[in-house]
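A.B. asks: Need a 3D model of the following:
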Amino acid sequence: MVPPPTATTPAPTIAPLRVVDRDGHTQFVDRHVGADREAQKFMLDTLGFDDLGALADAAVPAAIRQDVGLDLPAGLSETEVLERLRLLAAKNVRMVQMIGQGYYGTVTPGVIQRNVLESPAWYTAYTPYQPEISQGRLEALLNFQTVVSDLTALPVANASLLDEASAVAEAVLLMRRSNKAVPDGVIVLDAELLPQSIAVVQGRADALGLDVVVADLDAGLPHRDITGLVLQQPGTSGRVRDQSGVIADAHARGAMVTVAADLLALTLITPPGEQGADIAVGSAQRLGVPLFYGGPHAAYMAVRQGLERALPGRLVGVSRDALGATAYRLALQTREQHIRRERATSNICTAQALLAIVAGFYAVYHGPEGLRRIAQHGHDAARTLAVALTGHGLELTADAFFDTLTVRVPARAHVVVAAAEAAGVNLRLVDGDHVGISCDETTTPPHLAAVVAAFTDRDPGAELAAPGERAFALPAGLVRDSEYLTHPVFHQYRSETQMLRYLRRLADRDLALDRTMIPLGSCTMKLNATTEMQAITWPELASIHPLAPDHQTVGWRRLIADLESWLATITGYDRVSIQPNAGSQGELAGLLAIRGYHRSRGEHRRTVCLIPASAHGTNAASAVLAGMRVVVVATAADGTIDQAHLAAKLTEHADELAAIMITYPSTHGVYDTDVREVCDAVHAAGGQVYVDGANLNALVGLAQPGRFGGDVSHLNLHKTFCIPHGGGGPGVGPVAVRAHLAPFLPGDPAGTGAWSDGGAPVAAARFGSAGVLPISWAYISLMGGDGLTTATASALLAANYLARRLDPYFPVLYTGESGLVAHECILDLRPLTAATGITAEDVAKRLIDFGFHAPTLAFPVPGTLMVEPTESEDLAELDRFIDAMIAVRAEIDQVAAGAFPAEDSPLRHAPHPATVVTATQWGRPYPREQAAFPLPALRRDKYFPPVARIDGAHGDRHLVCACPPVTDFA
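C.D. replies: Take a look at the predicted model:
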């Protein structure tokens, strides 16, 4: 085994904290860090420290402190960073992208690009766990679910998954656990499935020991017991088939059936639900979401009745509030797969919410007739090509297609593709004898002419007349005749004025980071600077196809190489892969790397993963999906790992130990002093150490997990490195490893169905959600090594200031040996609950009346609130939150004193929408003013939630997950 760094090595010298001189707002760090020099001095005085360096020295154990500063380029100005991004973007070659394979040209309507994709009201919102302040984004996600359900003709759709390939893998797992008739049969994958989907499924199946077969279904189903079948419509060749027969055959043999379907094609083609499918999955990318060099793109999953409670990911449902009004929430919320820990069947935690919202609004803007017109445009363009090419004697592999052709050109494929590239068009090189062409919304007659010329060496001229009505038309039995998108929302926003006001109205119902501090522990919500966001929609970056040849993507790959190198430097690891498109996928990739490493050494028996009881729920779920057996390690009273229990488990599982997963700083918001000892003990037992990077915002510049004992970590770029949360995604979860694990990092999913250059891929695209990587590249470039260290120390300062101020009112549950916390703290409400009946949830809902998003509720300790203020909040905002919490404590004291009972208190009735406080009848034992304006400052700037407290149980009992009728809002 590669020797890890150990505690027997002399403790490193602590590097002096090199903070940026914050003077005169001349550097970007002054914009990113909220508290200026004077405010920081006040906060330090409150804590009893002279400077940030002294605070960091007291908080972070000396045994893990790095001995040198970060070897990164010096921070640049915002102008310089944008100039460098322009230079990188210019190295990419913009082409007409006709490669297809799940990625298509599309037009993002300007009103949606400017007012959603580029609007902080939408991109800085958090996951809608607090539904009362999330009604806008929940309605937008419900629109998306309705689009998916209508187009697939399946009754229940989720609020997005990560990408099409991993969605197919989730469908395979769903069929495996839901099929009671044939639970242990083979999974059959249609040979027409997208290659990246096949690769991702094969990687998941290998870890879980599932039997997967890729089959040409023209020869019929394999003569084996079949648990599940996955079809593609249209197929990777472009071929469209009537799949009702093979679906019926599979059902007759006890199998379940998934169809990976193109949503836009389903406006013209008979949908999976009408052909008998149990599940439909796919991508919503072509509904207005840019190519983004592979992502982020919202995937979807829809299921037949009876499978909704097995659905992975998030599900937006319709419920009612305390006044009986219709309201939205995440349905079956505690069913989220990752919460079930080692019993999990999926590790999905995040989604692609922002991109699902864009896709949903695209459908709202265009309506059913507009979507059908766009689909017909692509279909007619492909038909035009088919007539022209066959007229020149060329042969197509299929006569029935939607928008993609595969053309036989024996031994000429490379020549044709090169000729098209010379004319500015990218085609798909299938093999030496076949070329693929995909048309889309952006295809024009000159594009078609260039393609015909590349195949024939002739100017087509007038040959490209529109095809006749029957030429290459869809077979009559496959033409959709059912209605879709009949809800009024898809018919009433046709003008830009109407659409603009609809977007604004929904945004105004929400609380996002552009309005208020979001003090969520474990989910860092800090500044997403405009300069960092600016490049993501530049066409030189956003219009690049993920399968474009490398010589056209030099700028993208240089940016990615920079970012991977910088992240390796920051974490102290040797290699980084940015393929994982969520933190949960980064966890999975890291554990698969550990699995691959053990197996390469012949240690197949090493399958046990130790996980502390306090760990993030996705840890256990990811371990299960990596084929590991979870063994829980107890937590001591002080929140640290129970060393005696750990030692016992190491002894018990010495010969089968694969890894331990730890979070550092711990999930309890503390720098445990024994982390090196834990790492050494696991290494001595032959295991690997996985350090969850969720709390890396407390380490950057101060300590490196790759140096204090970690073998692998995933990082959350959507937390520490400023990619915004977008209402629940996009995220990026890079995986960083020491050198001995590098050969097992995720491989390239593109190819002939088997991955290459590494381990199993975890995402559809080689570089995952590349489209949002310029955000983190810009953040690191702006801050430089010293600026990043300043941010970390400033995050410690904000958290400890808040903890010190609030501790007399809500005791801080855990602190380190120095009496300090890390970047977050847990406020213990359990004694107050026992004395008064007021719960942590009551406090969370009451904070809405003060204009705050609640802290993290009941995690990692039930009955508590976990608070993370971040370095980006200024002193005034921190004090505003502290004042709100003190006012809440005063109301709890009123309950304790008998001023009003808990069940009739402002806390239990919270939040208070304007309809409540302005009603003619009041009848509550506290005044309206206390309900609406519990602090005087709220009279200047008041957010009124659109609904009262939502009845979650009602929504779960009466599950409705599509747009309700307008009469519900009368």
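A.B. asks: Could you use CA atoms for every contact and neighbour count after this?
C.D. replies: Will do.
A.B. asks: tell me the helices in the stretch 751-900 of the chain, going along the chain?
C.D. replies: 773-806, 830-836, 840-849, 875-897 (DSSP state H, counting those that start in this stretch).
A.B. asks: Please produce CSV containing those helices, extended by distance to Val735.
C.D. replies: What follows is these, written out as CSV (distance: least, CA to CA, whole Å):
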stretch, distance to Val735
helix 773-806, 14
helix 830-836, 37
helix 840-849, 34
helix 875-897, 33
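A.B. asks: would you list these in CSV and tack on distance to His297 and mean neighbour count?
C.D. replies: Shown next, in CSV, are those (distance: least, CA to CA, whole Å; neighbours: other CA atoms under 10 Å):
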stretch, distance to His297, mean neighbour count
helix 773-806, 14, 25
helix 830-836, 41, 15
helix 840-849, 31, 24
helix 875-897, 34, 18
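A.B. asks: Glu80: which of those helices is closest?
C.D. replies: Closest to Glu80 of the helices of the stretch 751-900 of the chain, according to CA to CA: helix 773-806, at 8.7 Å.
A.B. asks: From the contact counts, what lies against that closest one?
C.D. replies: Helix 773-806 makes packing contacts with helix 28-32, helix 37-47, helix 52-59, helix 78-90, helix 530-533, helix 554-571, strand 825-828, helix 875-897 when contacts are defined by 3 or more CA pairs under 8 Å, 6 or more residues apart in numbering; DSSP states H and E.
A.B. asks: Identify, out of the ones you listed, the most deeply packed stretch.
C.D. replies: Most buried of these, by mean neighbour count (mean count of other CA atoms under 10 Å): strand 825-828, with a mean of 26.
A.B. asks: that older thread, right, and the helices of the stretch 751-900 of the chain - which one's nearest Ala750?
C.D. replies: Closest to Ala750 of these is helix 773-806 (CA to CA; 20.4 Å).
A.B. asks: what's the angle between the closest one and helix 78-90?
C.D. replies: In terms of direction (axes from the mean of the first three to the mean of the last three CA atoms, to 10 degrees), helix 773-806 departs from helix 78-90 by 140 degrees.
A.B. asks: Now the second one, please; I'll put the structures next to each other:
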Amino acid sequence: MNQTLSQLEHPQTFVQRHIGPSPAQQQQMLDAVAATSLDALIEQIVPANIQLPTPPATGEATTEHQALAELKAIAAKNQRYKSYIGMGYSPVLTPPVILRNLLENPSWYTAYTPYQPEISQGRLEALLNFQTVTLDLTGLDLASASLLDEATAAAEAMALAKRASKLKQANRFFVADDLHPQTLDVVRTRAETFGFELIIDKPAKALETEGVFGVLLQQAGSSGELHDYSALLQQLKQRNIISCMAADIMALVLLTAPGQYGADVVFGSAQRFGVPMGYGGPHAAFFACRDEFKRSMPGRIIGLSRDAAGNPALRMAMQTREQHIRREKANSNICTSQVLLANIAGLYAVYHGPQGLRRIAQRIHRLTDILATALQQAGLKLRHQTWFDTLCVEVNDKAATLARATAQGINLRSDLQHAVGITLDETTRSEDIQTLFALLVADDHNTATTLPLDIAALDNTLSQHSSSIPANMWRKAPILTHPVFNRYHSETEMMRYMHRLVRKDLALNQAMIPLGSCTMKLNAAAEMLPITWPEFADLHPFCPPEQAAGYQQMIAQLADWLAKLTGYDAMCMQPNSGAQGEYAGLLAIRRYHQSRGQGNRHICLIPSSAHGTNPASAQMAGMSIVVVGCDKEGNIDLDDLHHKAQQAGDALSCIMVTYPSTHGVYEETIRSACEIVHQFGGQVYLDGANMNAQVGITTPGYIGADVSHLNLHKTFCIPHGGGGPGMGPIGVKAHLAPFVPGHCVVNIEGVLTQQGAVSAAPFGSASILPISWMYIRMMGAEGLKQASQVAILNANYIACRLKDAYPVLYTGRDHRVAHECILDIRPLKEQSGISEMDIAKRLIDYGFHAPTMSFPVAGTLMIEPTESESKVELDRFIAAMLAIRAEIARVEAGEWPLQDNPLVNAPHTQAELVEQWQHPYSRELAAFPVRELRDNKYWPSVKRLDDVYGDRNLFCACAPISDYS
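C.D. replies: The predicted structure is shown next:
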């Protein structure tokens, strides 16, 4: 059929690319669930009194290329000055082999947190590399698999010191006065909610201060001075005071490991190991401590264990420390680490190896020595006599010096009194030293020195053993001696190593990841492209705001869209994880009550069905948790809520509620719950984890909530990256807007408050915000609503198709579910002995990641298909679940013994198929339970892991290479 030119020119919008089921497939699924249309289905599920008449006005949908062109024009407004600001952030040279094969590779960035270790061995090995780097450089016993950023790592170190302290009556935490200001800002915020008294002074005063349980030092002070704290650390240890030290990861390549001379906890940012500045993040923090503190350590730890065949295998160790299990007793509310960025940093160390890292660090230090010598010879005074890469240069006319720098496209650190700061990095070249020297020694008439700077001559006259690093601070012990850091130095070898790791993992680029509560949806290539644009990647977070005009515009637009989509009046874009967003939202509530003279309001009501991060965050915010019961249908018990709210009275601070509920249904009484809490003077915190069932249909603000966080790495398409990055901005009603986090370094009128920060950078992990900008821009208002509708349709289709084989635990009106459903495996286990764990592991043989196990109810599987999965993929998953149910029936019938069947032995590896086979089922059934797998089979590299062995034999560094042979 001929079409007109106007018809042919009508572009295909991104909506049709993002939403998996075609219109025809959607109709087939609607028929299966007995609904006439998407709108009719939503009418049956979502309470009428919270449905929006029209979706929020976020604009029309556009194509990928149109959105990319628009964002490119915005990005062009950023000015890429050479930044020597330092303060924990430096320009880097990301090895292209890592950029292309990891950061831009969906095999890495679409992976989920490795709770299923059998299908995560590749990224677990990469994380173990990162932990080994941390252990070697810090000289301590135990390392985590990354934290959110350096400042929050400092706050976690303080919390660990209090938990582990033997001085139970002590309540003071001492902080050295040359800590990075943004780190102090976050530590101060956390100390306030914990009720700690902060003492900020010269480090030597720590020994003179009574009631101190911990001390925080910075090995290389914020203005560059290196500190030999060995004597102080020994004295602190004698007094049972726990010592925490911030360190620069590149400096540690040359400096003695702090753990060797007494530090108990060492942390810092791994950004300098190949991760772009990105206007503040995401950047992985490294964190290490002594073995005696392992039960108090925050974050995730990767450990070496063994599988069912006795072979070495990796897993997340000591998972019982995590907040979803320990709730308010958890060490931290961290649910998002920075896995993708930790893997970049770890593989940067693998690629360069110990010699390469030493060469980079020595070159940075040598250039710093050369510049320092030249400046001193020219008559300028340096404030310190020791340094690694940072000079504090005293100048007569600071304004003129900064003006000259700006005129040459250079940023110097400007917040030092009567001085400027200069931090060099791996991108610095000899000509940059010439430029810096000239602008610093220019006279009052802005005329550069007439003396040429002979860098080669200066280099030759300097001692080969720099005195700017104290003699006893030079590292003597070798680093990174494990073979993994000494083999893959050619690009060919590195490329193959990374590919070998990828082959061990199952990510979203291979199959549906049907995890309930985690929203593993499409991370489109068009959304991901802008994060590596240099206009976004190369900016320092503390550059002058006018240099980040593109960022400001993009962030403002995104914040405006998110405010509309949530029904709130303002957005705070700082929190760099969902859990951090919860904490920030609760802080806003706390500060609001205090501003009204009601600082006594401290009780947080939390339904028993809530996410584990909720009580953990409330505890971190200094609140007391009171649990509200749920009825047999999983809904909040309104009578119990009214009773608990009335009982709390003037002490009621807030309620934290998830909507749709954690049980996967739209509670009909959500507005009533909000009204009860407001009636008694409390605020309503609505957890944004399940926003993928709200966008375009309803909003937290319309429902009646006062504050919510958004998991941009769930609903708004930022990828999980194997367990991070994430972003958790908070939306607030107008009365809470003055109380959201601000920043002490960057001040942007009308954008940032004067309140304490929760993250190191003013806009958290700013460089991944373009992903969500692209998603909203390409989807448009109607597309976003349709995405929510199809997510709900997909979940109901799965529930409908599986309900006869597996009971659906909770349903709402008309036996419908929201965007996820919970299958109850407990009756099956009673009948057959087969558990939810066995089903989860058997799904690996079918080529699927397991649903969420035993959350929020033990003995269940929680499934969330998202809108991105096509009917073909949904049917493939349903077929796998039905086939597994038939296998369970064969166990029930006695055809296979409970101790030896394809479920309890799952997953099956390729290697065991060539071994002697003694099972009562065939090799074919083990490996190819459905015919389609013959064409596209994922092979796990290990069998089921022995979790108990891994915890009893905790080993968290790279194992001897013989263990892998």
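A.B. asks: TM between them?
C.D. replies: Once superposed, the chains reach a TM-score of 0.97 (TM-score structural alignment, normalised by the length of structure 2), with 946 aligned residues with a CA RMSD of 1.6 Å.
A.B. asks: quick one on the thing from earlier: minimum distance to Ala219 of structure 1: which of the helices of the stretch 751-900 of structure 1 has it?
C.D. replies: helix 773-806 (43.9 Å).
A.B. asks: The closest one maps to which residues in structure 2?
C.D. replies: Helix 773-806 of structure 1 lines up with residues 769-802 of structure 2 when matched by TM-score structural alignment.
A.B. asks: check the fit of that stretch onto structure 1 and give the mean distance.
C.D. replies: Once fitted to structure 1, stretch 769-802 of structure 2 is off its aligned match by 0.5 Å on average (mean CA distance after the TM-score superposition for structure 1).
A.B. asks: What is the distance between that stretch and the centre of its chain?
C.D. replies: Put simply, stretch 769-802 of structure 2 sits 23 Å off its chain's centre (CA atoms, centre = their mean, to the nearest Å).
A.B. asks: what does stretch 60-80 of structure 2 give?
C.D. replies: Centroid separation for stretch 60-80 of structure 2 versus its chain: 25 Å, with CA atoms, centre = their mean.
A.B. asks: Same check on stretch 466-481 of structure 2?
C.D. replies: So, by CA atoms, centre = their mean, the centroid of stretch 466-481 of structure 2 is 33 Å from its chain's centroid.
A.B. asks: cool, stretch 517-535 of structure 1 as well?
C.D. replies: The chain centre lies 15 Å from the centre of stretch 517-535 of structure 1; the measure is CA atoms, centre = their mean.
A.B. asks: again, but for stretch 44-51 of structure 2
C.D. replies: 33 Å.
A.B. asks: Stretch 72-81 of structure 2 too?
C.D. replies: Centre-to-centre, stretch 72-81 of structure 2 and its host chain are 26 Å apart (CA atoms, centre = their mean).
A.B. asks: what do we get in structure 2 for Thr456 of structure 1?
C.D. replies: Checking TM-score structural alignment: Thr456 of structure 1 goes with Val441.
A.B. asks: For the stretch 351-500 of structure 1, which segments count as strands?
C.D. replies: For the stretch 351-500 of structure 1, the strands defined by DSSP state E, counting those that start in this stretch occupy 395-396, 404-408, 425-426, 428-431, 434-438.
A.B. asks: Provide the aligned range in structure 2 for the fourth one.
C.D. replies: Residues 413-416 of structure 2 are where strand 428-431 of structure 1 lands when matched by TM-score structural alignment.
A.B. asks: re earlier: want to throw the strands of the stretch 351-500 of structure 1 into JSON lines with distance to Arg928 of structure 1 and mean neighbour count?
C.D. replies: Listed next are the strands of the stretch 351-500 of structure 1 as JSON lines, based on distance: least, CA to CA, whole Å; neighbours: other CA under 10 Å:
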{"stretch": "strand 395-396", "distance to Arg928 of structure 1": "73", "mean neighbour count": "18"}
{"stretch": "strand 404-408", "distance to Arg928 of structure 1": "63", "mean neighbour count": "24"}
{"stretch": "strand 425-426", "distance to Arg928 of structure 1": "64", "mean neighbour count": "24"}
{"stretch": "strand 428-431", "distance to Arg928 of structure 1": "66", "mean neighbour count": "19"}
{"stretch": "strand 434-438", "distance to Arg928 of structure 1": "61", "mean neighbour count": "25"}
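A.B. asks: gap between the counterpart of Val707 of structure 2 in structure 1 and Ile660 of structure 1?
C.D. replies: In structure 1, Val707 of structure 2 lines up with Val712, judged by TM-score structural alignment. The span separating Val712 of structure 1 from Ile660 of structure 1 equals 11 Å under the rule CA to CA, to the nearest Å.
A.B. asks: any idea how far the aligned residue in structure 2 for Val358 of structure 1 lies from Gly722 of structure 2?
C.D. replies: Matched to structure 2 by TM-score structural alignment, Val358 of structure 1 sits across from Ile344. Relative to Gly722 of structure 2, Ile344 of structure 2 is positioned 12 Å away (CA to CA).
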